[in-house]
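In: This is a predicted model, with the sequence first.
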Amino acid sequence: MDLQLYKDQALLKQKEHRKFLDGLKKKQPKNLDYIVQETHEEVFEKMDCLKCANCCKTTGPLFTEKDIERISKHLRMKQADFEEKFLQVDEDRDKVLKNLPCHFLGDDNTCSIYEVRPKACREFPHTDRKKIYQINHLTLKNTIICPAAFEFVEKLQNNLGKL
């Protein structure tokens, strides 16, 4: 998978994608949630995250208190020790990873804490959300990081064009 090619394409299409996504917010087509879900499934039938893992290499998820509790319990660590070893507080006062790529990412792109991974990781790239137009800024940002998010926006444009 050529990540640079996807990133370059995403950067070239930022303006077009922003205009399309803003249009979704204004028009809110009928059955949008259904079409979004269908498009998401279509994209992920072809995309294999294990061939990429760019999200785990380049962006740190936000860790909620529930995430920290669940993961530290799984690792048999005290929450404070987990936070001290792996997390930092960012400028938004969110708890995020200290270092990238993610400590839990294996050489084979698998996650050593997959079953208990943070909510942000479970939901990434957020392309199956209801009312997707509420996260346009995030979807646009994710097209640069995630080939599947880029393909999703491209395919959603095509799928809505067929309406």
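Out: Yes, it's here. Note that the structure is predicted; figures quoted are calculated from it, not measured. Residues are numbered from 1 along each chain as shown.
In: going forward, measure contacts and count neighbours with C-alpha atoms only.
Out: Will do.
In: in the protein, which spans are helices?
Out: For the chain, helices defined by DSSP state H occupy the ranges 3-12, 14-27, 32-46, 54-58, 65-74, 79-86, 119-123, 136-145, 147-161.
In: Test my guess that Val43 contacts Phe152.
Out: Yes. Between Val43 and Phe152 a contact is recorded at 6.1 Å, counting by CA atoms under 8 Å.
In: The two: which is more packed in?
Out: Ranked by neighbour count (other CA atoms under 10 Å), Val43 and Phe152 place Phe152 first, with 24 against 21.
In: want to compare, so here's the second one:
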Amino acid sequence: MQLVIKKEGFSFAFDPNACASCNGACCRGESGYIWVSKQEIEAIAQFLQLSTQDFISNYLKKEGYRYSIKEIKSKGEHFCIFFEEGRGCSIYPVRPKQCRDYPFWERYKDKKNISEVCQECKGILLHYS
């Protein structure tokens, strides 16, 4: 059982145990960007036993000078290409920093954005000390 996580600068805590029952709410929904660094690209490619170039060609889209993981649209939602319904993230051990940091994103330090993360994430604990 994982402990509740609290980070400085955030007005909420996070219970990672809630992830088991949410079916990937943070991996699906509106279209967006899942940014990956050069090091993350190399680590994910190695994890998938692909060359870096094959990984880039098949799983990433270039946005300006950066890469983002592709999405799949299904049932009116956008899903990370590595999200498997009922199973979760297929690259979990090497998932990008953006995914590892969630829900502790800079935008959620601003209290005006708290309702957004609360709607998406069952693990948010607003009144935790």
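Out: Structure received. All values reported here derive from a predicted model rather than from experimental measurement.
In: before we move on, back to that, who wins for proximity to Pro101 of the first structure among the helices of the first structure?
Out: helix 54-58 (3.9 Å; CA to CA).
In: That closest one packs against which elements?
Out: If contacts are counted by 3 or more CA pairs under 8 Å, 6 or more residues apart in numbering; DSSP states H and E, helix 54-58 of the first structure sits against helix 136-145.
In: how many other residues sit next to Ile41 of the second structure?
Out: 24.
In: Just give me the match in the first structure for it.
Out: Structural alignment (TM-score structural alignment) places Ile41 of the second structure against Ile68 in the first structure.
In: For Glu83 of the first structure, see how far away its match is.
Out: 8 Å (CA to CA, to the nearest Å).
In: hang on, the earlier thing: rebuild the helices of the first structure as JSON lines, extending it with distance to Phe104 of the first structure.
Out: Shown next, in JSON lines, are those (distance: least, CA to CA, whole Å):
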{"stretch": "helix 3-12", "distance to Phe104 of the first structure": "21"}
{"stretch": "helix 14-27", "distance to Phe104 of the first structure": "31"}
{"stretch": "helix 32-46", "distance to Phe104 of the first structure": "23"}
{"stretch": "helix 54-58", "distance to Phe104 of the first structure": "9"}
{"stretch": "helix 65-74", "distance to Phe104 of the first structure": "11"}
{"stretch": "helix 79-86", "distance to Phe104 of the first structure": "10"}
{"stretch": "helix 119-123", "distance to Phe104 of the first structure": "12"}
{"stretch": "helix 136-145", "distance to Phe104 of the first structure": "19"}
{"stretch": "helix 147-161", "distance to Phe104 of the first structure": "21"}
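In: nearest to Asp107 of the first structure, of these?
Out: In terms of CA to CA, the element of those nearest to Asp107 of the first structure is helix 54-58, at 11.0 Å.
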